[in-house]
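[1] pasting a predicted model and its sequence here:
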Amino acid sequence: MIATMNPADLGSMGLIADDPFISDDPVGMPSLSNALYGFDPSGLANRIFRLLKRYIGATDDDLKMLTLWIMHTWVFASLYTTPRLLVTSILPGAGKTTLLEWIGHLGAKSEMLSAISSASLLANLADQGYTLLVDEADRSLRKDNPLAADFIAVVNTGYKKGGSRTIQEPDKKHGWKVVRKSTHAPAVFAGNNPDLPADTRQRCIPVFLYPSDEVEESDWEMIEENDAEYLDLRHDLPIWAETAASAIKPRPTLPESVKGRYREVWLPLARIAQTQSGDWLDTVRRLSAEFVEQAKTDADLGLANDSPHIVLLKDIAELWATQWRTCTFVGSQQMCDALAYGNPTQWGDQQPGGFGRLTAKRLASMLKKAGVEASRNRERTKRGYRFTAFAQAWKTLKIWEALKLEPPTPGTGMGADADASDGSDTSDASIGSTLEGISANISKNDSEPERLEHWAATLSTTADIPDWTALSSDQLQAIRKVKHTGLWLNKTTTELSRRGITV
C-alpha cells in the first residue's frame, strides 16, 4: 500500500520534477502523482463531470464547461482572466439555484448573494477571493436597482487580474476613508435571462439548464454524509490546487476564430483542460469555436437577449397535434416552413426586426436552449427532431394544458417501425410517396389557396413529390409561394414553363 505524501516533501526526497503530473509507469507501477497526492490529479475533471451529471440537467458539453469552471475557481489567482458564468433556462424548475449550491460545495470559497445590499460588501468579498454566486440575477440586477450598477462595475473590473475598485469605508478617527480593493474574483449569474449589459454578457460563458427526471435530488444532508464521490472530491481539490499553478502556466493554442475577448474568456478553461487526461483540451477548442460562431449568429438573428422560445415550443406542439399526429420525426426545414406558414408574424416574412423567415440554424439555436437536440432519421438522410425530444420541455411548461389539446401518440397504428415510445422510430412527417398521399392532405377543391399553401408547408424535400407533372398549376403556384429556396423554385418554374405559364 502506498502512503499519501505531501507535495512539499518532494525536495527532501530528491524527487523534484518539472511537471508534478507524471504519467503511470509503463510496467504498471503507480504514478508518482498518485503516490504524492493519493489520487490522480489528471483525472479530476472526469470525476467532477460524472458527479455533476448525476445531479444537474444539462447537456454534456455544458456540464464539461461547468467542470472546468469549478476547477478554475481554485486557481483563478494564477490566471490572467476569470470568465463569468451565466446560468439560465427558459423553463421553470430547471435547477439554477441547485447548480449554484453545487458550485459553492465543489468550488473554492464562495458567497451566495440572493440580493445586493452593499457595494462595499461586494468589493470586500472579491478582495478576499470569494466566488460571487448571484442568484435571481434577473431580479437583483434590474436596472431600477441602484446597487446593480455597483455590482456590474465590480464584476467587470474583476474579470482581469489587477482589477480594482475604490470604495469608502467607515473610519473611527476620520469618519470615512478611501481604500482600494482588488475585484479579481470569479462570478456566476443565475436567472431567467438576466438583463446584463452587453460588455458583461460578452465576458460570460452561458450554461443552459433544463428540468430532467433522470437526475438525482440534491439532498445535501445525505450527500455530505454518504456520497463518497463528493466527499473524495472535496478532499482532493484543495490538494490539487496547491501545486496546479505550474501545470496551468503553459498557454495552449485555440482555434484562429477565438481571439480578442473570446480568447480571454476561453483560455483559462483551456489551461485547466491541458492538465487533464482524455479529450478535455480538444473539447474546449471545439466549444470555444462554436461559442464564437453562436455569438455571431445570435447577434445576426436577434437572439442575443430575449427571444420567444416558449412561443416556439407551443407552436411546434400545436403543429404536432394537428398536422403530424402520427409522425415521430419531422425534418428541420419542414418544421420551419410549417411554422412560417402557421405563424407568419412570428416565424415568417412578416416578423418584425428584418430577420426573415425562420431557418433551420435559428430553429436549432432556440430549441437547444430548451434542452431539445436535433437528430437524424433512421435512414440518416434528413436532420430534424423527434417527438420525444420535446417531451420534457412540453411537460414542464404544461403546454398541452395551455393549448387545451390532447397530446398526440405518434407511431400508433403504423406498425412496429413507427413505435415512438423508445425514440427509435424515424417515421418522417412527409406528404407521402404517392399522389394519393398528397391528395389526402389537401382539400378536394385544390384551387383553394389557403388549403394548398397549408399542404405546401408540410412538404419536406422535393423528393416528396414523386411526379411533378401530375400536380395542378395551383399546387405548383402554392409551392412557389411557400417555398423560397432554389431547388423548389427550379422545379416549379420548369413545370410551369412546360405548360406555357410565365413566372
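    Perfect, I can see it now.
[2] drop to CA atoms for contacts and neighbour counts, all remaining ones
    OK.
[3] would you map the helices across the stretch 1-150 of the chain?
    In the stretch 1-150 of the chain, helices defined by DSSP state H, counting those that start in this stretch lie at 10-13, 32-37, 44-55, 60-75, 96-106, 119-127, 137-140, 148-157, listed in chain order.
[4] how about JSON lines for these, with mean neighbour count added?
    Supplementary listing: the helices of the stretch 1-150 of the chain in JSON lines, determined by neighbours: other CA atoms under 10 Å:
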{"stretch": "helix 10-13", "mean neighbour count": "10"}
{"stretch": "helix 32-37", "mean neighbour count": "19"}
{"stretch": "helix 44-55", "mean neighbour count": "18"}
{"stretch": "helix 60-75", "mean neighbour count": "22"}
{"stretch": "helix 96-106", "mean neighbour count": "20"}
{"stretch": "helix 119-127", "mean neighbour count": "20"}
{"stretch": "helix 137-140", "mean neighbour count": "21"}
{"stretch": "helix 148-157", "mean neighbour count": "20"}
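[5] before we go on, here's another structure to hold up against the first:
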Amino acid sequence: MTVMHPLDGLEHFYRKYVVLPSEHHYVALPLWAAHTYIAKAFDTTPRLFLDSALPGSGKTRVLELLDLTAFQPMMAFSASPAAIIRTIAGATEPPTILFDEIDTIFGAKASSQSQELAAVINAGYKSGATVPKCVGNAQSMTVVKLDAFAPVALAGLHSNVPEATRSRSIHFRMQRRKQSEKVQPFRRRSATAEVEPLVAALAEWVVPLQDRIGPSWPEMPTGVDDRDAEVWEPLLALADAAGGEWPRRAREACTAFVFAPNGYSRAIGIDLLSDIRTLFQVHRVDQMKSADVVSRLVALTESEWGNVDGAALTQRGLAKLLRPFDVRTKSIKCQGSVARGYAVFGDGGLHEAWERNLEPDDGIAVALLPDLSATSATAATPQVEVVASADASSSGSTAPVFVGAPQNPPASEVADVADVAAPDEGAQYVPRARAWLLDQELSA
C-alpha cells in the first residue's frame, strides 16, 4: 500500500474545498502551510496575500483551510497591534496570523492603529525583527523590544496593499468559480475531523527537518534573485526535502508567480467588463484595437468612461483597469494592419474574465448604445467601423466574426425590432438577433 506524502495529502484536502486560479497555486499553498511549522529555520517567512476583484472568490475559504492546517493559527479580524505583538512575542514558536478584510488596514481611510499594524506585518517578515513597545505605568515606563517574526496570511477585496507588503508576499489573485468548477461544501466540524490525521502527519514529517533544512540554500530558478529569492527560499527548501515531483513543481510555480504580470488597481470596474462585452456583442467581433475600444467606451450613452479621475479614459488607463482580471493586450490583425488590441479568446483574453465575473447575458443593454438616430459621425457619437477578425483578415475576407449574435436572425424577431427604440423601454435587454439588426444601423 502506497503511503501518501503529507504535502500530497494537504494538496488533495485543499482541492476538495476551494478552486484556486492555477495548478501553481495548489503547489504554493501546501508548501506555505508546511513552512509555518518551522518558520524559525528560515531567514524569512513570506506573506501570503490573497485579493480579488469581487467578493465570493474563495479568499476567506483559503484562510479557513489554513486555520485547520497551519501551525498555531490565529484568525485576526479586529485585533489591535498590541494584541498581535504580544501573541507573537509570548509564543515559544511563531504562530500563524490570518488577517481577513485587510481593506480596513490598508484602505485610504486607514487609522493610525491600522498603519501601526501594517508596520508590524512588514517588519515581521524577517527573522530577528522586533517592535519597540512601552511597558509600565506613567511613573515607571520602560521600552522593550518584542519579537514580531511570524507567518502571516492576508485576504482582502482588491485592497490598496503597499509595495512594501506585496514585495514580501506570494500573491494569490483569486477568482470566482465557474459554474462548471465544483467543490465540496465546507463544514468546519467534519473538515476538522478529516484533516486532523493529516496535520499530525505533516508535523511529524516537517518538524524534524528544522535542524538540517535551515543551513541549506535551495537552487533558484533562472532570474529569481534578491527579494524574490528570499520569499521563495523556505518553500523550495521544503519541496526539495519532500522529493518526488515537488522540487520540479515548486520551481515551476516559483517562476510563474515571480514573472507573472504585476499590478492591480482599486478602481477595478465590473461595469468596464460589462461595457466591453456589450461592444464586442454589438460589433460581432472576437478582437478589437485598443484605440477603438477606448473611443467606443467613451461614446457609450451615459457612460462613466468620458471622465475617469477628471479625464477621458485612455489606452493606458484601460490596460491598468483590466490588469487585475488578467486581461492583456496583444498584437492583432485588423483590416490588413497590425495593432495592439484585445481578443475574446486565448491567453490574456476577455472571455475568461467575462465568464468568471459577469452574469450570463443573451443580449445588450439598449441604454448603453450610442444614439441610433444620428445619421453622421459626431464627436459625441462617432460612427465606428466593424473590425474584422485575424482569421478573416488572413483569408482575405473582411466579414467580421460574430460573437453572441446569429448571422441570420429569425423573421419573427426582425418584424418587431422597431420596438427596441421605444423611449419608454429604458435599459431593457434585447435578444441577440435584435443586436444584430441594431448593428446594421450603426455600420450603415
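    Okay, I see it. Source: prediction; values computed, not measured.
[6] determine which of the helices of the stretch 1-150 of the first structure approaches residue 386 of the first structure most closely.
    For residue 386 of the first structure, the closest of the helices of the stretch 1-150 of the first structure is helix 60-75, at 19.3 Å, according to CA to CA.
[7] quick one on the thing from earlier: residue 216 of the first structure: which of the helices of the stretch 1-150 of the first structure is closest?
    Within those, the stretch nearest residue 216 of the first structure is helix 44-55; the backing value is 5.0 Å (CA to CA).
[8] other residues contacting the closest one?
    60, 63-64, 67-68, 71, 215-218, 229-230, 233, 237, 276 (CA atoms under 8 Å, 6 or more residues apart in numbering).
[9] biggest separation within those, which pair?
    Across those, the longest distance by CA to CA is 28.3 Å; it joins 217 and 276.
[10] ok, these two, which is more surrounded?
    Counted by other CA atoms under 10 Å, residue 217 of the first structure and residue 276 do not tie: residue 276 has more neighbours, with 19 against 12.
[11] quick one: residues contacting the aligned partner of that one in the second structure.
    In the second structure, the position corresponding to residue 276 of the first structure is occupied by residue 242, as judged by TM-score structural alignment. Contacts here follow CA under 8 Å, 6+ apart; on that basis residue 242 of the second structure touches 5, 7.
[12] quick check: residue 242 of the second structure vs residue 198 of the second structure, distance?
    Per CA to CA, to the nearest Å, residue 242 of the second structure is found 15 Å from residue 198 of the second structure.
[13] now do the strands in the stretch 351-500 of the first structure.
    Listed in chain order, the strands of the stretch 351-500 of the first structure (DSSP state E, counting those that start in this stretch) span residues 375-376, 383-386.
[14] what's the mean distance for the longest one versus the second structure?
    The superposed strand 383-386 of the first structure is, by mean CA distance after the TM-score superposition for the first structure, a mean 6.1 Å from where its aligned residues fall in the second structure.
[15] what is that strand packed up against?
    When contacts are defined as 3 or more CA pairs under 8 Å, 6 or more residues apart in numbering; DSSP states H and E, strand 383-386 of the first structure sits against strand 329-331, helix 332-342, strand 375-376.
[16] and the contacts of stretch 138-154 of the second structure?
    Surrounding stretch 138-154 of the second structure, the residues in contact under the criterion CA under 8 Å, 6+ apart are 36, 39, 45-50, 63, 85-86, 88-89, 94-102, 120-121, 123-136.
[17] any quick ChimeraX command for the buried ones out of those residues?
    Here is the ChimeraX command that selects only those of these that count as buried (16 or more other CA atoms under 10 Å):
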select :36,39,45,46,47,48,49,50,63,85,88,89,94,95,96,97,98,99,100,101,102,120,121,123,124,125,126,127,129,130,131
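[18] in strands, which of the contacts of stretch 138-154 of the second structure appear?
    Among these, the members falling in strands are 47-50, 96-99, 130-136 (criterion: DSSP state E).
[19] what's the closest of those residues to residue 225 of the second structure?
    Each of these was checked against residue 225 of the second structure using CA to CA; the closest is residue 47, at 17.2 Å.
[20] list the contacts for the closest one?
    Contacts were defined as CA under 8 Å, 6+ apart; by that measure residue 47 of the second structure touches 125, 151-154, 165, 168-170.
[21] kindly recompute the last result at 7 Å.
    By CA atoms under 7 Å, 6 or more residues apart in numbering, the contact list for residue 47 of the second structure reads 151-153, 168-170.
[22] and stretch 221-234 of the first structure, end to end?
    Using CA to CA, the gap from the first to the last residue of stretch 221-234 of the first structure comes to 15 Å.
[23] from residue 287 of the first structure, how far off is the residue lying closest to residue 274 of the first structure once chain neighbours are set aside?
    If the residues on either side of it in the chain are set aside, residue 274 of the first structure comes closest to residue 281, at 5.4 Å by CA to CA, 6 or more residues apart in numbering. From residue 281 of the first structure across to residue 287 of the first structure, the span is 10 Å (CA to CA).
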